[in-house]
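J.: can you look at this prediction? I've put the sequence above it.
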Amino acid sequence: MTILKSNVDTGAEEFRAAREVMLTRWDEIAAEHAKALEGGGEAKLARHRSRGKLTARERIDSILDVGSPFLEVGALAGWGSDFHVGGSVIAGIGTVSGVECLLVANDPTIRGGTSNPWTLRKTLHCNHIAERNNLPVISLVESGGADLQTQKEVFIPGGQIFRDLTRLSKKGIPTIAVVYGNSTAGGAYIPGMSDHTVLIDGQSKVFLAGPPLVKAATGEIADDETLGGAGLHARESGLGDYLAADELDAARIARGIVRRLGHSKQGPAPRPAFDEPLYDPEELLGIVGEDLKVPVDPRDVIARVVDGSDFDEFKPLYGSSLVTGWAEIHGYPVGILANARGILFSEEAQKATQFIELANRYDRPLIFMHNTTGYMVGSEYERGGMIKHGSMMINAVANSEVPHISLITAASYGAGNYGMCGRAFDPRFLFTWPSAKCAVMGSEQLADVVTTVASGAAASRGTPISESDLAAMRDFAVAQVEEQSTPLFLSGLLYDDGVIDPRDTRAVLALSLSAIHTAPVEGTDSFGVFRM
């Protein structure tokens, strides 16, 4: 039988303690999400609404199919920086007229919707998602262009946004711009380079330079409407393809454009009927505890995520610290690689390499569930070929062409992060749990290495470091790594696509798989040279 039997004891003290820690951490994440949700704050939201305008999130809702989910991407972008959480832009994947699309909306309540470095990084990442997954892009524009205080970080790389729009169009991926207010300076090129442009009468303003700059540059005195109003562009310049009466009419027009695109999924359809997991997803809260050194059986996670808790395990008796096998999620077939006891040995690396090759032979998307401290070290393992076997696994991950999704549930350290398809290996999507940690190694190990190296270097110079100084150095190293390996810190840097509630794991994976299948799902039989 391939039905998983979970041995999680929901009444155990360890389970209850882990659940409480996870809920506390999720509350911290949710509090930061709330900052992104509130935009520029109550006063700016009130002023925005007083002008008869919808908020950026309301604009997205007005375009999406009623009741359809929205998979937000990069909600915590810029966390820990001097900029607003979320990067002043809302982005994600939702269904419009039955077609999955990527929607990107400027938030005009935050510095007039201007683009700061995090806005740029997030938008470029979203364009990459659209290109790889063949998703139409709908830009909901109301922006004053670049935030001039950060122009040195935005202006030069910012041109990639316009390059991306034209490249998407070249590949036959539709691009639609709906302009809700000012679209100024560089922002004017978003409607200019989109396949379809919707303007709102009396509200949209598109110009390369606003009235003050035009007066300063040429001496001409012109108001907004004369210079770049929706009527001008719909009737005279030809920039506007459609002239909407108001924001809801613009949403209606945008939905109509998508409906007539004829854009359909190119990947295989999912199984039309599927069973829910046999175990309650609520129980995912208590599986990963506070101490990431305690092993977690990933089958307990898989049993609460895959259809019918049905998992056909591959090589269950070989390389047992890496669990591999086949399953379905919402009817989509997948291969899963999940760390069991943290360390990857030669057997695990070879097993993973073969499994990845098989997934590519059968055009099967792969899901990587991280909980690893990396590849095994020591003289015995070096003699046994750990480097070449780990390199085989990394080679297979790097050259695999089926879509990858990564989920970091606990530790993701060292080269294990690479072998399990971390951000550097460009998975289609990467999500983390609030329990996750990601760094070159664990904080205690890193601190030991730092103090040992420092002590040895000082001794060789004849100036030994005192025990108190070594202790202070160690404490600093531990604190620094602990801070920089947290989900909030890493999500703020856009090293993931979002920190998710563990209870939503199945839904998030299903939405990601559905988006992935908008593009063809094809593997390869061509890999780099495997050092045998």
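T.: Thanks, I have the structure now.

J.: C-alpha from now on. contacts and neighbour counts both.
T.: OK.

J.: quick one: contacts for residue 320?
T.: Residues counted as contacts of residue 320 (CA atoms under 8 Å, 6 or more residues apart in numbering) are 340, 348.

J.: meant to ask about residue 250
T.: Contacts of residue 250 by CA under 8 Å, 6+ apart are 178, 198, 199, 200, 243, 244.

J.: top of those by number of neighbours, please.
T.: residue 199 (31 neighbours; other CA atoms under 10 Å).

J.: any idea how far that one lies from residue 277?
T.: 46 Å (CA to CA, to the nearest Å).

J.: likewise residue 338?
T.: On the measure of CA to CA, residue 338 and residue 277 end up 18 Å apart.

J.: over to residue 213?
T.: 61 Å.

J.: follow-up on the earlier one: neighbour count for residue 338 and residue 277, which is higher?
T.: Comparing residue 338 with residue 277 by other CA under 10 Å, the one with more neighbours is residue 338, at 28 against 20.

J.: take this one as well and set it beside the first:
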Amino acid sequence: MTILQSEIAVGSEQYEQNREALLNQLQEVRAVQQKGLDKSYAAKPKFDKKGKILPHERVRLLLDADSPFVELCGLVGYNMHDDKDGSDAGGGIIAGIGFVSGVRCLVTASNSAIKGGTMSPMGVQKTLRLQKIALEQKLPVITLTESGGANLNYAAEVFTYGGMTFANQARLSAAGIPQLSVVHGNATAGGAYQPGLSDYVIAVRKQTEMLLAGPPLLLAATGEVATAEELGGAEMHTQVSGVAEYLAENDADGIRIAREIFEHLNWKEQTVTLDLAYKAPRYAEEELLGIIPKDPKQPFDMKEVVARLVDDSDFLEFKQEYDALTICGWAKMGGVHIGIITNNGPITPQGATKAAQFIHLCEQTQRPLLFLHNTTGFMVGTDAEQNGIIKHGAKLIQAVANTTVPKISIVVAGSYGAGNYAMCGRPLSPQFIFAWPNSHVAVMGAAQAGKVLRIVAEAKQKTSGMEPNPQMLDFLEQSTSAKLEQQSTALFNTAMLHDDGIIDPRDTRKVLIFLLHTIYEGQHRELTPIRFGVSRF
């Protein structure tokens, strides 16, 4: 056993300053999330009048009581397209991994309380990400749908990628992954194909409107007069067209039927689950708040974070004496053997070779990899270049890209430049990637970027025979720095889908154990693929 010994002075002035700074950053995220919830729940009187349940409440009713639920991509699209303050963030979708009738599954719900659940461009990108997770982790999918379809203000950005979501549904069915849809309301045109491509469809009496063309379009296109009920009502689809298999009396009844279908899915009975005994860390998760310095330029020891995440704070470090800036080692998380790679600074040539060798060892014994980001990127300078930082960094990226073991990333602090790639950032396709609210991801530091452009601009002026303009150079440096700072924040990156969500540092261990167990179940599940998916005649 190698128990990590913490050097953090809990309760010290520095600790309290760090804690307050991180809590403020967390509160900023929570405030954005609350705006979306407030806007959704403001529609409750309208839903009550129609006898409907709010989308967030539908999800709550669907999930097993007191079971864990990890939300995914909750703030995608923040400050993008029509969103001004976060109240429209989320892409029009509520989504996450949870349990329904004891089955671990992917749950998605149209947030019809906001703009009728219409899909923004980032909402479509979110759907593609969710489908990738479902396919990789072999998770059944339940969709609670009520959507006006694509946001037509952005139709050109939605159309092609929207078609990809339909192709993915077909491939999920063919892979042997069940998909179920409860149609709580409108599902028109392209929106009708989402339930149509599902394996099980539940329609709700007097609420479902699942059709390719509504009455106005039908009248304009063909001159035919028909009601929405005749064209796409629940009774018609369950009794005449056969598009839906089950008829529900209301929202709650539709969700009850969905839960009953999953009870009879024969899925949890074939699931290989982990039931391992393990010890909690020797240090409190609450202490994670005071470890990250208030000043992001101030270094800190990532082993203090590791000590508060791994079972019994037991961490067997690999090549401890060989480059202190890249840390590698073995531990258990929720009883699962894992390899951990993290940073106490830039990645040197020695650190790159150390991490690549460590990945090969994890590949040899199929241990999942956890990357905890805290790096300014690859080391630069004459010494680093002459020691082969390019080739050694490239080999590390090759190892990360080509390893077959599951990879999870948590962006704890900074993650800059190609160091983000080497630490399995989004471009290297980790199975899951989450971020802390204080984290920054960018091509380089904001101040550094400003100085680089200033130097380049000043050199260009001199080459052209111009006298350098200090005011112009000051403005260029400051504006560049401010822009990159804004574009490196946790909120900006999660909005762009560069991660799967921002988490409270104190929840990190719980989230990681949940994800590791999700991955384990997927690895050990034998699917029964069929060439073209389930045909619904």
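T.: Yep, that arrived. A quick note: this is a predicted structure, and the numbers were derived from the prediction, not measured.

J.: inside strands: which ones of the contacts of residue 250 of the first structure?
T.: 178, 198, 199, 200, 243, 244 (DSSP state E).

J.: what sits closest to the last one if chain neighbours are left out?
T.: The one in question is residue 244 of the first structure. Using CA to CA, 6 or more residues apart in numbering and skipping residues adjacent in sequence, the residue nearest residue 244 of the first structure is residue 200, 4.6 Å away.

J.: map the one you found onto the second structure.
T.: Mapped onto the second structure by TM-score structural alignment, residue 200 of the first structure lines up with residue 204.

J.: what do you get for residue 157 of the first structure?
T.: Using TM-score structural alignment, residue 157 of the first structure lines up with residue 161 in the second structure.

J.: next up, the contacts around that match.
T.: 124, 125.

J.: just residue 55 of the first structure next, same as before
T.: With CA under 8 Å, 6+ apart, residue 55 of the first structure has these contacts: 45, 48, 49, 107.

J.: and the aligned partner of the last one in the second structure, how far is that from residue 104 of the second structure?
T.: In the superposition onto the second structure, residue 107 of the first structure corresponds to residue 111 when matched by TM-score structural alignment. As judged by CA to CA, residue 111 of the second structure and residue 104 of the second structure stand 22 Å apart.

J.: have a look at those two and say which one is more surrounded.
T.: residue 111 (26 against 22).

J.: I'd like the distance between the more buried one and residue 502 of the second structure.
T.: 20 Å.

J.: same deal with residue 138 of the second structure?
T.: Distance from residue 138 of the second structure to residue 502 of the second structure, by CA to CA: 24 Å.

J.: can you list contacts of stretch 297-317 of the first structure?
T.: 2-8, 274-281, 284, 287, 323-331, 338-341, 351, 355, 369, 505-506.

J.: name the element residue 27 of the second structure belongs to?
T.: helix 13-41 (DSSP states H and E).

J.: now swap in residue 356 of the first structure and tell me
T.: Residue 356 of the first structure is part of helix 346-361, with elements assigned from DSSP H and E.

J.: please apply the same query to residue 180 of the second structure.
T.: strand 179-188.

J.: report all helices and strands that the helix or strand just after that strand contacts.
T.: Later in the chain than strand 179-188 of the second structure, the nearest helix or strand by DSSP H and E is helix 190-196. Packed against helix 190-196 of the second structure by the contact rule (3 or more CA pairs under 8 Å, 6 or more residues apart in numbering; DSSP states H and E) you find helix 155-175, strand 179-188.
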